[in-house]
Each structure stands twice: as structure tokens, then as C-alpha cells.
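Visitor: Have a look; sequence and predicted model below, questions after that.
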Amino acid sequence: MASSSANLWVLLGLGLAGILLMTRKLKKVVKEDFGAFIERFELLPPPQPAPPKAPHPLTGLSFAVSDVFDIDGFVTGFGNPDWAKTHESASRTSAVVSALIEGGATCIGKTVVDEMAYSISGENKHYDTPTNPAAPARVPGGSSSGAAVAVAANLVDFSLGIDTVGGVRVPAGYCGIIGFRPSYGAVSHMGIVPVSTSLDTVGWFAKDPNILRRVGHVLLQVPFAVQRNPRNIIIADDCFQLLKIPVDRVAQVVIKSTEKQFGRQVLKHENLGAYLDSKVPSLKTFHSKKSNGEVKSSSLRLLANVMQLMKRHEFKHNHEEWINSVKPTLDPVISAQIRETLEIVDAEIENFHAIRNEMRSALNSLLKDDGILAIPTIADPPPKLGGKEISSEDYLIRASSLLSLASISGCCQVTVPLGSHDRCPVSLSLIARHGGDRFLLDTLQTMYANLQEQADIAAKSKLSSKSFSQETSAETAKEKGNQAYKDKQWQKAISFYTEAIKLRGNNATYYSNRAAAYLELGSFHQAEADCTKAIDLDKKNVKAYLRRGTAREMLGYYREAIEDFRYALVLEPTNKRASLSADRLRKLFQ
């Protein structure tokens, strides 16, 4: 009995020792490369030119490339071992990789991608999932997961990825680094395995906005231009409502940063879905064909569906023959989606192209040459490794609703890290018109330090997230009320202003605005009461005096009305409305 007990303790001891050794080994592997690389090699730049010629623009920088870029003498694996086994080594290096090497940078290897660069999770069962340095228990995001991890872990100065439906933007957001998706067609696709030809773009990651910009100047080959500040920074309020973290943690950062950097007059708010409703009529055609009696979907949700259908259709067109002939071991999600992708008729393809063209025109019209659209990069924090949420339809629709804006329009977009919330990275995205790549890179360079400062302030603020959220939600409700008022939907405006008052009842503007809507409906007692409340909160609210004067005049309280108009004149001596109203009433009733 004693002998058996001793043997048991020996076995337990050996088991614990083995676990400790494996843990140490795992930590060593993670510490070294975080599982980011598939292959290591070194491609050196040409010698530096002799003075007085300027050195190469990327001298001293190292980079890695996702395993979708051809490198002469290496097999492009496309995230799948069967693909690697059935394809020859590349006979030439991708044009963008060559340009970066010629620019003075050193390429040190290939990094993991999602299987066939298809997903946005970053998980790959064949090569293991790279470890997210910013949140090790969470997915790194994909498809260019390894490239993002290599930058986040400081293994390289920058890296290349492919962004079809978020392949650069999502991992940048999830790993807490900067990711740039250029305008569609702005960077050569030669020597890259395609996913969806009409959506694919070559993107890049960095931690330093200056490095991101230097890489952009090499790849975009744009002519020199004087740097310009944005004249409009548009906050897409409805997009921020999709966030699963406190809205203010992102929206307030960009608002406060913009106010400090450029002034409040630069800021604008937009309901992007409503704007697209009027500017992208082909979406209605798409909905009428697909709805089958369903409740009308929002423009953002429809765009998400269009993007996913385009990707699946073009992916199947590009790779179905190889899949059918090789019958590779594929992720079940990819297999199911390829099988379920119905043949799309020519008329639907034409409709997709019309949607794309109208989207580009709509965003170009909204942003012009000097506008920036601010949206969340992705609605959800990075899901846990192996979690089911990333394969849910709700997650995919929320993510695609935001990612589809740049993917379908072809506009350029940059993902900007904004610290963390609940130990998960938080990010913001800035979008510029198609072709506005240099302007967007310059704007990021200008705003980056300020954005980081405001993100740090927000993270350390003693104000509760609930208080922050209520303030922003109240402002959003007020803006919706203003829009309804402009559209002469008085009752709807009153509902929105009432919502704002419930959230933040100490704001005089909300009461004064609701009074204006009550006046339009002839509800003079309610208008008078709201104006009185507004004046109690803000003794210098001229509009409240004018509106209360109007309400009192309509109720027959002429003496009190005259006093209101006179007081408005004390605050604003040149106010014509107050002067005319006071004179008219004085002549009639005094």
C-alpha cells in the first residue's frame, strides 16, 4: 500500500514537471515570435546611393508580408497546406514587395493568414492562430493576422496584408496598431493571390504614423502636394450606435481631439444610413429582389449583405476549379459558404457594380477633397479564442455594416488605436474619398498625437462611463430632433428632444428646441413652460426669450411677451426679430 502511494506521488511529480516544462516552452515560443511567421528569410535592399543623393526612403526598416504575396523561390501558401502542396514556387516577387525592398526596407519573412484569406477572425487550424500581443486570450483578427501580430509584437517596423472585407482593418483594431486600406486600385495587385478581385486591396500595418506614411509614399507613388488640414470631420452617429463598448470611449475622443486641433466648426454629425438611402438608389433594387416580404433593412445592413455576396461569388469564381479538383481540407465555414453561394445572374452583377459606383459617388460627394468620415472600425471587442460569437450572424452583420463602407466604395480608410477598454484594444477609423490617400495619411500624421492624448484622458477620467454615455446619447437624440425639425416632422422632433431631456435634464438647449417644435404645433402652454425652464438653466439663452415671447403673444399675455422681446434685445441689441416684435406689440397694446 505504501509502495503504491509512493508510485502515485512519483507519477504526479513527473506530470507536474512535464506541465511546467511545456508551459516554459510555450512561453518561450510566444515570447519569440507570437506564432506570427510561417517562413523566415531575408531579402536585402540595394546599396545606398552615394552622397549627395538622398538615401532610400525606407532605409533601416524591416517588414514582413502575409502569405498571399509572391516571393521569388518561395511557395505562396494562401493559409492552406493543400494549396502549398499543389502550387509551384513563385518565379518572381510581388510588385509591392519589390518596391519596398528597392525603397530600402528589409523583408524578413512570411506571416500567417486566415485559411485562404477568407475570414476576419485570424484563426487558422493548419498553422495555429498567432497570439494577439494586446489581448492574448482573444483572436488577433484576420485575414492578415500574422502581419498585424508581427508589428504589434515589435518583430518588424511594418508589414503587408490584404484587405478584402476587413483583412487589414480588423486585425489592426484587435491588436491595437495602425492599419491602412488604400483606395481601390491605388496599389498594384500583381503577384498576389486574389480573394475577391473587385474588393481586394493591398494594405499595411505600423505602430508609428510616420512609418505608415513613408510606406504609403513608396507604394502609392503620389505626387508631392502641400499638406492640408481637413475642413470637415463628420461623425457618423448611427455607426457609433453599433458599438458594443461605451460610445463615448471612441466618439468623444475624436470629437474632443478635433475641437482641440481644428476647432469646433470643423465637426459635423451625419446619419450615414439615411444619407445613403437617398444617394444609393440601387440598394433599394437589391432589397426588393432579396427581401421576400421582410421588414425593410437599413442601408448599412444591405451594404453588408452586398459585400458578403460579392466576396463569396468572386472567391468561388477564382478558386472553385482548384477546390473541386484537389478537394482540400477546408474550414467548414468556407466549405459551407462555397456550397451555398448560388449562381448570381448577370443582372445582379450589374446591380452590384451600380451600388459600388453610387457608393463611391455618394462618399466622394459627402467628403469632397477635404473631408474625413469618422466611424468605429468594428462594433465588437475581439472575441475570445475558440468563441462561437465570431461565427454568429449578428457579429458578422455588425462588423460588415462598418467594413462595407470602404470595401464597396473603394475609398481609403485608416484604423487608429485608442488605448483599451476592459483590457481589449479600442480603435477608430477615418475614411477619405477615393483617391484621397495622401490627404488621409497626412491627416493621421497631424491628429495622431492628439487622438492618443484624448484617448488617455478618456481612459483615466473619473467620470463614469454611464455619465459619458448619457451625454453622448443625449446629444445624438438632440441631433435627430434637429433633423426631424428641419424635415417639418414636429411630433417626431418633440419625441427626440424629450429623449434628450430624459438623459440630460440640465441642458437649456434641449428645452428651447422642444419649445420651437411645440410652437409649430400650436402647443403654446407647453412651449412657454419649456422656455421658462430653459431660461432658468441659462439666463442668456436668447432663443428661449424669443420663443417664450412668441408663445405668450399667442396666449394673449402681451405685457409679458413685450418683456421677453425686450430682454432678448438687451442680450442681442441687433436682433431684428426681437426689435420688430417688441415695437409691434407696444404700438398695439400700450
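Guide: Noted; the coordinates are in hand.

Visitor: CA atoms for contacts and neighbours, from now on please.
Guide: Noted.

Visitor: Tell me how far stretch 104-123 lies from the chain's centre.
Guide: Relative to its chain's centre, stretch 104-123 lies at 21 Å (Cα atoms, centre = their mean, to the nearest Å).

Visitor: typo on my end, it should be stretch 471-482
Guide: 21 Å.

Visitor: cool, and stretch 382-397?
Guide: Distance of stretch 382-397 from its chain centroid, counting by Cα atoms, centre = their mean, is 17 Å.

Visitor: Could you list the buried residues of that stretch?
Guide: If you call a residue buried by 16 or more other Cα atoms under 10 Å, then stretch 382-397 has these buried ones: 382-383, 385, 390, 395-397.

Visitor: structure B:
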Amino acid sequence: MDRLYSSMIFQVFGQSLLRNAVYKVSDPQMHQHSLLDSYSETSPSSLAKLKSLLLKYSQFSKKNKKSENKFRIASSGNKTQNPYLLSENTQLFLFFLSVMNLTIKSYLEGIQTHQFSAKEVVNHYLQKAKLLNPKLNACVRFNQNYIDQHLESFSQKSLAALPIMVKDNILIQGELATCCSKMMENYVAPYTATCMQNLEEAGALMIGQTNMDEFAMGSSTESSVYGPSYNPYGENRIPGGSSGGSAVAVAADMAIAALGTDTGGSVRQPAALCGIVGFKPSYGAISRYGVVPMASSLDQVGIFSKTVEDAQLLLSILASKDTHDSTSSAHAEDLKNIEKADPETVRFVVPEEALNDGLDPQIKALFLKKIEALKNAGHSVDIQSLPILKESLAIYYTLMPAEVSTNLSRFDGIRFGHQQSTLECSSLDEYYAKVRGEGFGPEAKRRILLGTFVLSSANYQGYYLKALNAQKKLKSDFSQLFEKYDVILTPTTPEPAWKLGSRTNDPLKMYLADLYTVPANLAGLPALSVPMGWLEDQGEKLPVGIQLMGNKWSDQKLLNIGKLFEENTSL
């Protein structure tokens, strides 16, 4: 049965997941039906209450065959004697229940069992996302023409038009790709990124492009030319960055999964702050062809999902050796095989430096509790000093800006980027300066200047080469550690999501958010963030994550270990 949503209103504020919802369904064989309900609670329990309510009355309607062809769930406060009018056909109830917070696994199962159609679910997510977006600003554009063009054909493929969202620096032919920068405001992609081609061939359907820090430079999504995204779990709090829009989209159930990019933690950090799964694969596992580069030796396409199992499935599709990307590896083909073996005893190691004074006390308490739970479950957890870890931020913020300066030099208003034909300039240098001054935001300029400084002849040897040598030392120390251990365990972030605007004038404090995530990028290792728990900050309950780092090309093994944190409730 083809249900077309004509109205859906979701109000999300703070921790409220559902408030004042109105659904209308149009069906040529039935009268128009509507479901109205109001909740005043500001906690996730409202969603559970709605599920319980729908189940109760769908079961009731099955027992009572004599019912009108209309039904209504009255809003709270309605004191009519007969507020519930139920139809014999309860498919609307069951559909609504079946599409709440879908995972890839449950979506594919629903398609296979004809519980719902791909068109129904895509329309549901698209309408829901459009109504949530004004509050969350997760998505910078919805792609209706793309959806109309591909929905029917993708529905016949293995992923059955799975509704996903994609970060705005990943190219899709014919679509805008602005990197959330004025410099790229009119750029239309001439080709499709390899990672997106792989997903399209499997049948994943992009329904929107997500907000991000300008050119992926930032940890809060506040440097976007479209304005910041908002964390669904806190009032006026950052979602993390630079892939904040993708994290918000999955956390708020605006999409079933999403793609981001991770240069120093830009997938794992927002995933942790939004309470979902974020995975950065080994460097070279997923092609970077068609991804607008920030720092080429560190960039990697990453995955946002609701479960580790979903991330594992997407990795098996995304991983590939690509002739268009010289940094992609033949080892990537091995990651297409999903390992089913459950890990028995896992050898974890916690760097002593990860428990430093900069770690939020509540996060530290949650982390130590996880360590004890792992030990009680039969796994080994050692705490060992890894001194080079303390240098990782300095290494990263030396090498990364150097590559940024080089990569962004092409955006000069002539070859690429923002053009200004009305400027009166006496030389090309003057034109470049004015165009780049208009096109780039403050954070992009800061990193370009820092990178240019590092690469200057006076500083190249003293800064850049020293950082390269320190990076080699970091890789060597990690290799030695993995001879003895399976997983390096740390918190994903040193603190929970902070208030919007509180660090925009303090970039150094902002950079500290990358403390635990940059080492995996510097060493090219796979790293996974899974939800660790909740803490309270200024009266709000906020999610935080725990990070697992594995040896290079142990991606599937690492994901299997990550499942332990989902399957074992004691963890």
C-alpha cells in the first residue's frame, strides 16, 4: 500500500525526541487518516511511550473488527468520553512503529519481509529530515531531483535505496559540493567520488548533503558558511566537527547512516558527542578520489551509523582499491569480507597519558568503569605509558596545516573557487589576495597561514621535518604496542559537547578536542568510537564515547571487538 506523507511535524529541543507530532496519510482506497499526539516531556521516554501506545491500540483494533474507517489518538488533555476511534486497518500504526530509528539491518529485513517499501521509507526520512532541519541545521541541501532519478532503480539493488546523507565535501556528479565555504559556493561536481559510486552500485540513496566545518577544518561545525549544526542532546551545544552535520543526521534519525571525512577525528569526535557509532578505517581502505582534500596524507572517508554491525556492512561496500587514488591499497579488498568470528579474550591497552589532568572527571569515571567491566568479562586491560602520545597534537598541527596550505592554493578565483569580476586590481597578486580574503573564513585562513609559515625556507627544517620524524616515531611505537595488544583504548574526547560560541575565539582550546583522535590519523590506523555512556553538564545529560584503535588493516577485527560494547550490557 502506497502511503504518502502529506504532513509530519517533529519538534526537537534539548533532549526531547518527540513532541507535537502530526502524521497524515493519503490512500486512494481509504479515507484520510491522521494521528495526533502531544507530549510535554523532555526526555527519550516520550518515544518509548508512543511506541507502547501504538502497540496497545494496534492490538486492540485487531480484536475489535467493528470499527470506523477513521481513527484518532487525541492529544493529552482531551476529556471526551471516547477519544480513541480505531480503524480495522492498522497498517499505519505498524508502519510508524517499524520505521522508528531504523538500522541498516532492520531496514533490509523490513524490505525483504514486505513490511514496508523503499519508497515509503525514503519519503518518511525525507519529510522527517526537512521538518527537523530548521532546528538542527544538519543538512545544507536536500536532493529531490537525485532522489527522483534513482529511487526506483536503487530499490532493486542490495541496499534497496537505503536513505543516507553525505558530507558536503564528497562529490556527486551534477550536485553542488561547496565544502560549506563561500569559496566553493557555486561549484557543481563534474564527476562522482569513488566511495559514492560504490554505494550507488549497492543501492544506497543520498537524500541530503550535510553541514560541516569549512573545508573540514574545525571541531564544532561552527565555521560553516551555512551556520552551525546543533547537537540533538543539548540546548545550543556543538555536535562536534568537522562532520557535525552527518553525526546530527544519524543521531536525530534523519537518515539511517551517513558519510563523513576524518582527518584528525572528524568522524569519531562528533559521533561520540552525538551518541552514535563513528568509524575511521585504515588509511587507504576507502578511495579519496572525489573527496575535496584538506590534508591528503591524513584524510579518510568515514562512516556514521547506529550500530557497529551497520558500519561493518558499509565498510565491506566502501573498501576498494582504486586506480584513481594512488594512496588506496590492495589490502582494502580484504576488508570486503565481514568477519563473523566473535572475539574471545581481547588484549586491551590504555595509554597512561590518556588519563591525564585534561580529562573530564565524569568521562574518566565512565572510562575506568568500562575498564573494570572488560576485566570482569575476561579480557585483559593493561595501562602502559606511551610518551609520544603527548606530542601527537603538536605533530598534527604542524603537518596538517602544511598540507592545507598546499591543497588550498588552487582556490585563487581563476582556476577554482569564488570569482569576483567586479574587482579592480592592478595585478594578479592583488586579485588573489582579495578573492581569497573574501572566500575563506577565519579558521581556513588561520591554517593556511600556519602551514605557509611551517613550509617557509626558514622553518621547513626546524618544524616540518621534525614533525615528520616524530610521526615516524609515533608509528613505530604503535607497531611495537600491537605486537603485544589487540586494541588501544581511550576516551574519544576529553570532554562532552560544549556550548556554541564558547571557543570560537580560543582556537587552541578548540584543538584540544582532538587530543585522543589525531594519533590514529597520524599512524594511518583504523579507529572506532562507540557510545560509552552519559554524563551531566549544566543540568543536561550528554553522550560521550569510547575509542578503540587497532593495527593497520585489522578493521574488520576491530569492528567485531567493537560489537562487544553493544552486545554485552555490562560494558
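Guide: Great, that's in hand. Everything quoted here is computed from the prediction, not taken from an experiment.

Visitor: on that earlier part again, among the buried residues of stretch 382-397 of structure 1, which ones are in strands?
Guide: Taking DSSP state E, every one of the buried residues of stretch 382-397 of structure 1 sits outside strands.

Visitor: The residues you listed in helices, which ones?
Guide: 395-397 (DSSP state H).

Visitor: from those residues, which is closest to Leu283 of structure 1?
Guide: Ile397 (16.2 Å; Cα to Cα).

Visitor: Excluding chain neighbours, what is closest to that closest one?
Guide: Ala304 (6.2 Å; Cα to Cα, 6 or more residues apart in numbering).

Visitor: counterpart of that neighbour in structure 2?
Guide: Using TM-score structural alignment, the partner of Ala304 of structure 1 in structure 2 is Leu393.

Visitor: what's in contact with whichever strand or helix holds Ile164 of structure 2?
Guide: Assessed by DSSP states H and E, Ile164 of structure 2 sits inside strand 162-167. The contact list for strand 162-167 of structure 2 (Cα atoms under 8 Å, 6 or more residues apart in numbering) reads 104, 107, 118, 121-122, 125, 203-212, 243, 245-246, 249, 255-261.

Visitor: I would like the range of structure 1 that aligns with that strand, please.
Guide: Going by TM-score structural alignment: strand 162-167 of structure 2 matches residues 61-66.

Visitor: where exactly do the helices run in the stretch 101-250 of structure 2?
Guide: Along the stretch 101-250 of structure 2, counting by DSSP state H, counting those that start in this stretch, helices occupy 104-112, 118-136, 144-154, 194-202, 244-251.

Visitor: Which among these is found nearest to Asp412 of structure 2?
Guide: helix 194-202 (26.2 Å).

Visitor: For the closest one, grab the matching residue range in structure 1.
Guide: Going by TM-score structural alignment: helix 194-202 of structure 2 matches residues 95-103.

Visitor: any residues touching that stretch, and which ones?
Guide: Under Cα under 8 Å, 6+ apart, the answer for stretch 95-103 of structure 1 is 43-46, 56-59, 65, 69, 107, 187-191, 215, 218-219.

Visitor: same thing with stretch 432-441 of structure 1?
Guide: Contacts of stretch 432-441 of structure 1 (Cα under 8 Å, 6+ apart): 182-184, 186, 209, 212-213, 216-217, 222, 227-228, 360, 363-364, 367-373, 409-414, 430-431.

Visitor: if you go through structure 1 in chain order, where are the strands?
Guide: Under DSSP E, structure 1 gives strands at 37-43, 62-66, 106-111, 158-163, 178-181, 201-206, 232-236, 267-270, 371-376, 412-421, 424-432.

Visitor: matching residues in structure 2 for the fifth one?
Guide: Structural correspondence for strand 178-181 of structure 1: residues 277-280 of structure 2, per TM-score structural alignment.

Visitor: can you pull the contacts of the counterpart of Asn407 of structure 2 in structure 1?
Guide: By TM-score structural alignment, Asn407 of structure 2 lines up with Asn318 in structure 1. Applying Cα under 8 Å, 6+ apart, we find Asn318 of structure 1 in contact with 194-196.

Visitor: who wins for neighbours among those residues?
Guide: Counting neighbours by other Cα atoms under 10 Å, Val195 comes out on top of those with 26 neighbours.

Visitor: Not counting its neighbours along the chain, what's nearest that one?
Guide: The nearest residue in space to Val195 of structure 1 (Cα to Cα, 6+ apart) is Phe315, at 5.3 Å.

Visitor: From what I see, that neighbour and Ser196 are in contact.
Guide: Yes: here Phe315 of structure 1 reaches Ser196: they are 5.3 Å apart, a contact under Cα atoms under 8 Å.

Visitor: Gly273 of structure 1 versus Lys279 of structure 1, what's the distance?
Guide: Going from Lys279 of structure 1 to Gly273 of structure 1 by Cα to Cα, to the nearest Å gives 10 Å.

Visitor: and if you look at Leu44 of structure 1?
Guide: Distance from Leu44 of structure 1 to Gly273 of structure 1, by Cα to Cα: 48 Å.

Visitor: Next: Asn154 of structure 1.
Guide: Distance of Asn154 of structure 1 to Gly273 of structure 1, given as Cα to Cα: 38 Å.

Visitor: Comparing these two, which residue is more hemmed in?
Guide: Between Asn154 of structure 1 and Gly273, counted using other Cα under 10 Å, Gly273 has the larger neighbour count: 17 against 13.

Visitor: show me what contacts the closest residue to the more buried one other than its chain neighbours?
Guide: Closest residue in space to Gly273 of structure 1, ignoring its immediate chain neighbours: Ser299 at 5.3 Å, by Cα to Cα, 6+ apart. With contact taken as Cα under 8 Å, 6+ apart, Ser299 of structure 1 is in contact with 273-274, 276-277, 283.

Visitor: can you redo these as CSV with distance to Pro81 of structure 1?
Guide: Below are these laid out as CSV (distance: Cα to Cα, whole Å):
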residue, distance to Pro81 of structure 1
Gly273, 42
Ala274, 45
Leu276, 42
Asp277, 44
Leu283, 39
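
Visitor: Just the buried ones from those?
Guide: Taking 16+ other Cα under 10 Å as the criterion, what is buried in these is 273, 276, 283.

Visitor: The first one against Asp238, yeah?
Guide: What that stands for is Gly273 of structure 1. Yes: assessed by Cα under 8 Å, Gly273 of structure 1 is found in contact with Asp238 at 7.1 Å.

Visitor: Spatially nearest residue to Ala252 of structure 2, not counting backbone neighbours?
Guide: Pro232 (6.5 Å).
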